[in-house]
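Novice: structure of the sequence below:
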Amino acid sequence: TSGTTQASEQQMGNGVISTYQGKMALRAPLVCTHVAEGHSRAVLAVAATDDLLFTASRDRTVKVWDLTEGKESQTLSGHPNNVVAVKYDLESRLLYSVSSAYVRVWDLRTSKCLRTLCSSGSSTNGVVSGQQIPTGEAQMNDIALNHGGNILYTAASDRVRVWDVRKCK
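Specialist: The predicted structure is shown next:
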């Protein structure tokens, strides 16, 4: 296991957000205006703020997109498997990504993984590696963050765990 994974160490993609070029019906109440492309496999989850878009993918990465510039700004790599959920807290600038039996807590100011939360209820500093789910752990299915960004809820197996994430800030 390595202590941290930095986006700067990974090969930065050249993802872009481009204007949608498909046909638009004149009377359509909803219109696709842009498309974000840059992952090498299917996108499984998205989250957004007014200025940022976060995409989680089967390519085992999370991409951070600058909506003002219309381009990819960071790639968070090293997840053990598909990234199936992503949440972001604007105030703390912490991003939470779900892959396998783990939630990684990323500081977007440094592009570092600060902590890894395990489905069993344990946690560790930095990154836990390994593609197989260890005995005693279960596949994480989803996460939710309360409005204040202090409580994280994780769904794995037949349980929901409640995490006080203020210590990560």
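Novice: going forward, measure contacts between C-alpha atoms and count neighbours the same way
Specialist: Will do.
Novice: now do the closest residue to residue 125 other than its chain neighbours against residue 46, distance only.
Specialist: Sequence neighbours aside, residue 115 is the residue nearest to residue 125 in space, at 4.4 Å (criterion: CA to CA, 6 or more residues apart in numbering). Separation of residue 115 from residue 46 (CA to CA, to the nearest Å): 21 Å.
Novice: what about the two, which has more around it?
Specialist: Set residue 115 next to residue 46 and count neighbours by other CA atoms under 10 Å: residue 115 wins out with 22 against 16.
Novice: what about the more buried one, which helix or strand?
Specialist: Using DSSP states H and E, residue 115 falls within strand 112-118.
Novice: would you indicate which residues of that strand are buried?
Specialist: Residues of strand 112-118 classed as buried: 112-118 (neighbour count, 16 or more other CA atoms under 10 Å).
Novice: can you name every helix or strand that that strand contacts?
Specialist: Using 3 or more CA pairs under 8 Å, 6 or more residues apart in numbering; DSSP states H and E, the elements in contact with strand 112-118 are strand 102-107, strand 123-125.
Novice: list of residues touching the shortest one?
Specialist: When contacts are defined by CA atoms under 8 Å, 6 or more residues apart in numbering, strand 123-125 is touched by residues 3, 114-117.
Novice: does the residue nearest to residue 125 touch residue 104 like I think?
Specialist: Yes - between residue 115 and residue 104 a contact is recorded at 6.0 Å, counting by CA atoms under 8 Å.
Novice: structure for this one too, so we can compare:
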Amino acid sequence: MVGNTQDMRVIVEQSRRMGWPMWVMNAPTDAGDAQGNATTARPPVAWAFLRPIAWAPEACSSTGDLWLYVSRDWQGSGIAMRMIRRVFRECRRHGFDAITCWILGSNRRSLSLVRACRLTRWGNLPAVVDYGGLRFDLEIWGCKLDDPVWLAHMDRLERRHARLDARRSV
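Specialist: A predicted model of the protein is given here:
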């Protein structure tokens, strides 16, 4: 998880250096911050990148590991869903045929997002993450990008969000 702007810069640089696809979303120009305060700059409020999973990189190079971050002020605003839909539309173009998301078992927002996208829970690594002496499960969620059931769900999701975006612009 990215805690500050410097952490984000390091991740952006690593993504560029390795050639991993990366998406950054800035705050909307007319929205200000999540509380409605006017802002002059358009800081990044969300980013995502894909990289091949680390396990057996030669054998698993077409399986992507999706990282997604939304700044605390923008969580719950719908930006994560907008970002993940964009990534899913573009990930095959970058050579991936399957996507995984590795999520802390206690991260309810991220788990809700992958469930809304109809990813499947592919695995659970019990209590393998240690944050300051606290142990957490690591859940692995994923999908095959050519799964017809998943594709149909994503098409419905795209149409639904297109209708919502059209209503907002009126």
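Novice: could you get me the TM-score between them?
Specialist: For this chain pair, the superposition-based TM-score is 0.27 by TM-score structural alignment, normalised by the length of structure 1; 83 aligned residues with a CA RMSD of 5.5 Å.
Novice: and the gap between the residue nearest to residue 125 of structure 1 and residue 65 of structure 1?
Specialist: Using CA to CA, residue 115 of structure 1 is found at 22 Å from residue 65 of structure 1.
Novice: picking up where we left off before, got the buried residues of strand 112-118 of structure 1 as JSON lines, with distance to residue 85 of structure 1 columns?
Specialist: JSON lines is the format used below for the buried residues of strand 112-118 of structure 1 (distance: CA to CA, whole Å):
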{"residue": "112", "distance to residue 85 of structure 1": "18"}
{"residue": "113", "distance to residue 85 of structure 1": "16"}
{"residue": "114", "distance to residue 85 of structure 1": "18"}
{"residue": "115", "distance to residue 85 of structure 1": "16"}
{"residue": "116", "distance to residue 85 of structure 1": "15"}
{"residue": "117", "distance to residue 85 of structure 1": "14"}
{"residue": "118", "distance to residue 85 of structure 1": "15"}
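Novice: ok, so of those residues, who is nearest residue 95 of structure 1?
Specialist: Nearest to residue 95 of structure 1, judged by CA to CA, of the buried residues of strand 112-118 of structure 1 is residue 113 at 9.2 Å.
Novice: so the closest one touches residue 103, yeah?
Specialist: No - counting by CA under 8 Å, residue 113 of structure 1 does not reach residue 103; the two are 10.1 Å apart.
Novice: mind listing what's buried in the helix or strand residue 155 of structure 2 falls within?
Specialist: Using DSSP H and E, residue 155 of structure 2 sits in helix 148-169. For helix 148-169 of structure 2, the neighbour count (16+ other CA under 10 Å) marks 150-151, 154, 157-158 as buried.
Novice: and stretch 46-57 of structure 1, by the same measure?
Specialist: Result for stretch 46-57 of structure 1 [16+ other CA under 10 Å]: buried residues 46, 48, 52-57.
Novice: now swap in stretch 99-106 of structure 2 and tell me
Specialist: In stretch 99-106 of structure 2, counting by 16+ other CA under 10 Å, buried: 99-105.
Novice: now the two most distant members of the residues you listed.
Specialist: Using CA to CA, those span at most 18.2 Å, a distance reached by 99 and 105.
Novice: now do the SS call for residue 97 of structure 1.
Specialist: Of the three states, residue 97 of structure 1 takes strand under DSSP: H, G, I helix; E, B strand; the rest coil.
Novice: let's have the buried residues of stretch 46-57 of structure 1 in a markdown table, adding secondary structure.
Specialist: A markdown table is the format used below for those (three-state DSSP):
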| residue | secondary structure |
| --- | --- |
| 46 | strand |
| 48 | strand |
| 52 | strand |
| 53 | strand |
| 54 | strand |
| 55 | strand |
| 56 | strand |
| 57 | strand |
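Novice: returning to what we had before: could you say which of the helices and strands packed on strand 112-118 of structure 1 is packed most deeply?
Specialist: Highest mean neighbour count of those: strand 102-107, a mean of 26 (counted as mean count of other CA atoms under 10 Å).
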